[in-house]
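1. no sequence on this one, just coordinates:
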């Protein structure tokens, strides 16, 4: 990750963190699939693996703390996030 200019995020789900060139913003990245995060497979609805809202909240709290905020005032999810399936997972078949 460091060779690509990324830092470890320090969070189990967020794979990398990147400060913008001006240093005013922080970008966090994640790859969420049942292959890389096996417990996601327990969150299937109608055969589709969805990332649970609690995972979003946990990632938002971590990002807030990393950027000097002590509160996530509002987090709105307008649609569920479908996890990568084994076929679409860039990590390869599992």
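-> Sure, I can see it. It should be emphasised that the depicted structure is a prediction, and the values quoted were computed from it without experimental measurement.
2. For the rest of this, base every contact and every neighbour count on C-alpha atoms.
-> Will do.
3. Name the next helix or strand downstream of the strand or helix carrying residue 55, please.
-> Assigned by DSSP states H and E, residue 55 falls within helix 53-66. With elements assigned by DSSP H and E, the helix or strand that comes after helix 53-66 is strand 81-82.
4. what packs against that next one?
-> Applying 3 or more Cα pairs under 8 Å, 6 or more residues apart in numbering; DSSP states H and E, one finds that strand 81-82 makes contact with strand 48-51.
5. buried sites along the strand it packs on?
-> For strand 48-51, the neighbour count (16 or more other Cα atoms under 10 Å) marks 49-51 as buried.
6. take a look at this one as well, against the first:
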């Protein structure tokens, strides 16, 4: 009908969100035609001990995405989260090329 619908799903990332939706629908054809994007967000402690939100996303039509790993690396390198939080959230620093 062309209506935009926003929903929340408890999942551990963009991929798991898509998997959970497929399980609910029982097939992927309808999902592939209807789903325009997934935004995953999570709260975590920042470097000052307060709470900060972080997100990963993937949009179908625009072919844009930002993985959870990219988000973690970016906010860690900016000093917004501690090394401890970075590692607990699954962050991994890519090896330096020589």
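-> Perfect, I can see it now. Just so it is clear, the model here is predicted, and its values are computed rather than measured.
7. Provide the TM-score value for the superposition.
-> Here the TM-score for the pair of chains, by TM-score structural alignment, normalised by the length of the first structure, is 0.27; 40 aligned residues with a Cα RMSD of 3.6 Å.
8. In a markdown table: the buried residues of strand 48-51 of the first structure, plus distance to residue 64 of the first structure.
-> Converted to a markdown table, these look like this (distance: Cα to Cα, whole Å):
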| residue | distance to residue 64 of the first structure |
| --- | --- |
| 49 | 26 |
| 50 | 23 |
| 51 | 20 |
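9. Going by distance to residue 27 of the first structure, which of the residues you listed wins?
-> Closest approach to residue 27 of the first structure among the buried residues of strand 48-51 of the first structure (Cα to Cα): residue 51, at 19.5 Å.
10. burial count for the spatially closest residue to that closest one that is not a sequence neighbour?
-> Spatially, and ignoring its direct neighbours in sequence, residue 51 of the first structure is nearest to residue 81 (5.6 Å; Cα to Cα, 6 or more residues apart in numbering). The local packing of residue 81 of the first structure (other Cα atoms under 10 Å) involves 15 other residues.
11. Report all helices and strands that the helix or strand hosting residue 28 of the first structure contacts.
-> Using DSSP H and E, residue 28 of the first structure sits within strand 26-29. Counting contacts by 3+ Cα pairs under 8 Å, 6+ apart, strand 26-29 of the first structure packs against strand 16-19.
12. again, only using 10 Å
-> strand 16-19, helix 53-66 (3 or more Cα pairs under 10 Å, 6 or more residues apart in numbering; DSSP states H and E).
13. Tell me which stretches of the second structure form strands.
-> For the second structure, strands defined by DSSP state E occupy the ranges 37-45, 51-59, 64-66.
14. related to what we said a few turns ago, okay, the helices and strands packed on strand 26-29 of the first structure in a markdown table with mean neighbour count next?
-> Converted to a markdown table, those look like this (neighbours: other Cα atoms under 10 Å):
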| stretch | mean neighbour count |
| --- | --- |
| strand 16-19 | 18 |
| helix 53-66 | 16 |
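15. Much appreciated, bye for now.
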